[in-house]
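Visitor: Okay, sequence plus prediction incoming.
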Amino acid sequence: MRTNYLMITGSYPPNICGVGDYTQCFMSNTSNSWKLYYSNSWKLSEIFRKIKDISDYQCNNIIMQYPTQGYKWSILPQLLCIYYSLFTKKNFIVVLHEFSQRSRKAKLATCLFFIANRIIFTNEYERQYAIKKFRINPLKTDVIKIISNIENVSKIKSWDSRNIDIAYFGHLRPLKGLEDFLDTASHIYKLHKINITIIGQVLPEFKTYFENLIQQYDVPINLKLNLSSTEVSQELNNTKITFLPFPDGLSERRGSFLAAISNGSLVVSYKGIFTTPELFNIFIQTERNTAIKDIIKILEQTDAKSFEIFQHNCFQYLKYYIPQSWKEVVSLYEKSINKI
């Protein structure tokens, strides 16, 4: 039977990569018409081998998730896009999880994907940025928002039932706001003896960075590392405040944010160019120099009723602005591809 869709990724569990996790969740909800091509070796010298392996699937539609940890700095993914888009009758679709905030070098390399038959972005800001800055054809683009890679608990806890006062959740690496979290949480602890928890995954290349960073703080910090999806959702359901001080501000493309609100935690974060008007209703905005005061105020003034209202607003947002399931995400991909 002819395969209709081939998903390509450079990372896949147990590799630690958000896009890899996304791809696994996606593929777990597809029909037999979807196949997976995963490789963590992307040397330029392997181009002919890659073309042979991919072509052997005899698929009509080739979908590449980009970027992933596994590609590293290889330009081979872009060369595959050029080959299949221009020199074959197959459709090549690229899903860009990041673009506007990448380095200049990475952004220029990513531009090579604009030759693809279809480009899927994960939010409207990124789509508009690419259209305006690089004059790509809007008609060959789509936005399919991400949903959380973490499952939801069956019963959401109330404010008073949660034992973790403040938590950080996500990949533990530079440029994710971890320093701001630790600075803020440690200062609050010295005043109020709160429960501080870090929930996340550490890539091998950032293990030393994380260990050296944690050692700089002389307050008790509970580390919940490399947990299963079920365990993560339970921890988030036990967390009052999830503080996510992303340097570029909160956005819909932050899976850690979606996981937190899906499990009823109150999110505190910064605003940024990606923060949509709808998001302002479902998180508490703070700034680096006011975060200590703002979070203390939340801990002191939030009660069961106000927390329940906040949770309701978050669940309404998830219902009306985010795909409801991985099955729906798969369906949106297929509808987008069928427009080609």
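Guide: That came through fine.
Visitor: Going by C-alpha atoms from here, please, whenever you check contacts or count neighbours.
Guide: Will do.
Visitor: OK, contacts around Glu124?
Guide: By C-alpha atoms under 8 Å, 6 or more residues apart in numbering, the contact set of Glu124 is Val143.
Visitor: distance of it from Val143?
Guide: 6 Å (C-alpha to C-alpha, to the nearest Å).
Visitor: With Asp21 instead?
Guide: Per C-alpha to C-alpha, Asp21 is found 19 Å from Val143.
Visitor: Pasting the second one now:
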Amino acid sequence: AKTRLIPIASNIPSCQKKEKKFDLVHFGIISKGKGIEEFIWIIKELNKKNIKFRSALIGYVPGADNSYANLIIEQCTEQKCELLLNKSAAEISNLLAETDMAILPYPDGISERRGTALAAMINRVLVFSLRGQFSSEFENIAVLGN
């Protein structure tokens, strides 16, 4: 059987670019397997080097088990990463329009099924992610690592 990727659209609208408020963000549902730990590692490393930057976790906390989300929220707070939780699609669009870069290191790589990456891109945010089986479409529009 051949594997085929079915692209999705983003539910976050495009917004006019605004004055920069955030250098780095991660955004999406706060759950395991989204690369949030890598985002927190990056901001920890920047903080260790005393690099000035503003970061934010723009996220949705799912209603079920909040223990993982609580751990992530605690780590972000320790790193002085702004928490912007459970915002509307319009609010997220505005926040992305104020952002330079999104760190979205999906463990299985970026693909057209990652609505968060698509939302960042339509709001002119530079996306840093990982290569995966379905990431060839993103080679020229995102910064991809292995």
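Guide: Nice, I can see it. Keep in mind it's a predicted model, so treat the numbers as computed, not measured.
Visitor: Give me the common contacts of Glu124 and Val143 of the first structure.
Guide: Shared contacts of Glu124 of the first structure and Val143, defined by C-alpha under 8 Å, 6+ apart, are absent.
Visitor: Where in the second structure does stretch 256-267 of the first structure fall?
Guide: The alignment of stretch 256-267 of the first structure onto the second structure (TM-score structural alignment) spans residues 116-127.
Visitor: next one: stretch 87-100 of the first structure
Guide: Aligning stretch 87-100 of the first structure against the second structure (TM-score structural alignment) gives no matching residues.
Visitor: how big's the offset between the lengthiest strand in the second structure and the first structure?
Guide: Ranked by residue count under DSSP state E, the longest strand found in the second structure is strand 22-29. On superposition with the first structure, the mean distance recorded for strand 22-29 of the second structure (mean C-alpha distance after the TM-score superposition for the first structure) is 0.4 Å.
Visitor: List the contacts of that strand.
Guide: By C-alpha under 8 Å, 6+ apart, strand 22-29 of the second structure touches 34, 36, 39, 53-62, 98-104, 116.
Visitor: Among those, which lie within strands?
Guide: Within those, residues falling in strands by DSSP E are Ser55, Ala56, Leu57, Ile58, Gly59, Tyr60, Thr99, Asp100, Met101, Ala102, Ile103.
Visitor: Need those in TSV (columns: neighbour count).
Guide: What follows is those, written out as TSV (neighbours: other C-alpha atoms under 10 Å):
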residue	neighbour count
Ser55	24
Ala56	23
Leu57	24
Ile58	21
Gly59	21
Tyr60	17
Thr99	25
Asp100	20
Met101	20
Ala102	27
Ile103	22
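Visitor: Can you name the two of the residues you listed that sit furthest apart?
Guide: Among these, the pair separated by the greatest distance (C-alpha to C-alpha) is Tyr60 and Asp100, at 20.6 Å.
Visitor: so how far is stretch 228-246 of the first structure off the chain centroid?
Guide: Centroid displacement of stretch 228-246 of the first structure relative to its chain, using C-alpha atoms, centre = their mean, to the nearest Å, is 15 Å.
Visitor: Over to stretch 68-79 of the second structure?
Guide: That offset, for stretch 68-79 of the second structure, works out to 15 Å (C-alpha atoms, centre = their mean).
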